[in-house]
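**Q** can't give you the sequence, but here's the structure:
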């Protein structure tokens, strides 16, 4: 019973979409309605509000770390198996992808996945993050960096710990992350993917910077 409760709680923690919550606090439009329509830090950054994007990134990463940290901290107190801890990490990630609180429309999971990896082991998380940074700096594609980092994450885990049960969770998480980036993969292959630091902004992105009440007032005129 404790294992089921831990997994369900992890999923609920993951279901807190910080992109939507932070956007509402800052008076920005719902990130699911503009740009890539992805509720994540990269899309929030399209509004030009760097503080909102940073809080989104930190929040999404924190919830991944928190779920795993809680499971590991109270593992023996509540008699949680290693398999349960692995499922907790996977559950918080799935919660981000398909959040129950936001009609199952979630983000791609990069920050949350990183938080989970740091929760499992700080060196595992830092190694994966370093991979992301290297690829992002070299090629200027956030999506490509995420894809490469997700491919290397299971390899890093196996190198550090061998074939433990958590490795399966990391593999599944990496596979889901790649799946969520399917459109980005198509854009990369077609040469249409936007680069980091791109100055291009469309009308939807400009509108996203305006609070909802401004949109309504414009419509009245």
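**A** Cool, got the structure. These numbers were taken from a predicted model, which means no experiment stands behind them.

**Q** When you work out contacts or count neighbours from here on, use the C-alpha atoms and nothing else.
**A** OK.

**Q** you'd agree residue 66 is up against residue 120?
**A** No - with contact defined as Cα atoms under 8 Å, residue 66 does not reach residue 120; the gap is 10.5 Å.

**Q** In the protein, spot the helix with the most residues.
**A** Taking DSSP state H as the criterion, the chain has its longest helix at helix 50-73.

**Q** could you say what helices and strands that helix packs with?
**A** helix 2-14, helix 18-25, helix 41-45, helix 82-97, helix 110-120 (3 or more Cα pairs under 8 Å, 6 or more residues apart in numbering; DSSP states H and E).

**Q** Only the buried residues of that helix, if you could.
**A** 52-69, 71-72 (16 or more other Cα atoms under 10 Å).

**Q** Against residue 203, how distant is residue 89?
**A** From residue 89 over to residue 203 the distance is 38 Å, taken as Cα to Cα, to the nearest Å.

**Q** and here's the other structure:
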């Protein structure tokens, strides 16, 4: 089972390394998102530089990068803690993509895709938290930070078996947002409305 986990984690990293933001922007004749706005190749930055359908396509593909390997591993009987490692591998692929010079995004959508199959209630709690915080504050990064911070709590309440795996993934996403946290404290972070 450990060998299976390692193989799926390696595949998850390579799958996660496919940057939908860069590829979709290229297909649409848009600039590389790593050179525009927040310079983050993710759905929020793509929305800032294009339109909702383009950003939605990026969002869906990025979620699938987390959901497919984790859900596939779950169906193959991989244990909960190892599912966390597979989710982390997919997110690391998005953050440090081997196909794009290791310059990737924050992996929020990829992490959500990895976490959503835990349960419908859990997925709804994550979505509701992000939407409420984003609507109230207009900060996508703050919405992500609050959501991933609460994810282990939601897991403990709804599916405690996965609490350790979710906590590991949440810590990775929070670490990746350390520059956003500094900008939020300084009041220099970009808002969604901008």
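**A** Looks like it arrived, so ask away. Fair warning: this is a prediction, and the values are worked out from it, not measured in the lab.

**Q** Any idea what the TM-score comes out to?
**A** Taking TM-score structural alignment, normalised by the length of structure 2 as the basis, the two superposed chains have a TM-score of 0.92; 192 aligned residues with a Cα RMSD of 1.5 Å.

**Q** whereabouts in structure 2 does stretch 12-32 of structure 1 align?
**A** Alignment of stretch 12-32 of structure 1 against structure 2: residues 14-34, by TM-score structural alignment.

**Q** Start and end of that stretch, how far apart?
**A** End-to-end for stretch 14-34 of structure 2, by Cα to Cα: 19 Å.

**Q** In terms of helix, strand or coil, where does the corresponding residue of structure 1 for residue 106 of structure 2 fall?
**A** Structural correspondence for residue 106 of structure 2 with respect to structure 1 (TM-score structural alignment): residue 108. Three-state assignment for residue 108 of structure 1 (DSSP: H, G, I helix; E, B strand; the rest coil): coil.

**Q** what's the burial count for the closest residue to residue 108 of structure 1 other than its chain neighbours?
**A** Nearest non-adjacent residue to residue 108 of structure 1, counting by Cα to Cα, 6 or more residues apart in numbering: residue 180, 5.5 Å away. Counted with other Cα atoms under 10 Å, the neighbours of residue 180 of structure 1 add up to 17.

**Q** Quick check: the aligned residue for residue 180 of structure 1 in structure 2?
**A** Match for residue 180 of structure 1 (TM-score structural alignment): residue 176.

**Q** Same check on residue 2 of structure 1?
**A** Looks like residue 2 of structure 1 aligns to residue 4 there (TM-score structural alignment).

**Q** give the contact list for that match.
**A** Residue 4 of structure 2 makes contact with residue 78, according to Cα atoms under 8 Å, 6 or more residues apart in numbering.

**Q** And it, how far from residue 26 of structure 2?
**A** From residue 4 of structure 2 to residue 26 of structure 2 the distance is 35 Å (Cα to Cα).

**Q** Please apply the same query to residue 145 of structure 2.
**A** In this view, residue 145 of structure 2 and residue 26 of structure 2 are 29 Å apart by Cα to Cα.

**Q** hmm, back to that, between residue 89 and residue 203 of structure 1, who's got more neighbours?
**A** Using other Cα under 10 Å as the criterion, residue 89 of structure 1 and residue 203 rank with residue 89 on top: 32 against 9.

**Q** isn't that one right next to residue 13, touching?
**A** No - judged on Cα under 8 Å, residue 89 of structure 1 makes no contact with residue 13 at a distance of 10.9 Å.

**Q** Between the two, which contacts overlap?
**A** residue 67.

**Q** picking up where we left off before, pick out whichever of residue 145 and residue 26 of structure 2 has more residues nearby.
**A** When neighbours are counted by other Cα under 10 Å, residue 145 of structure 2 and residue 26 differ, and residue 145 comes out ahead with 24 against 13.

**Q** Now check structure 1 for the residue matching that one.
**A** Looks like residue 145 of structure 2 aligns to residue 147 there (TM-score structural alignment).

**Q** Check which helix or strand its match maps to.
**A** helix 142-161 (DSSP states H and E).
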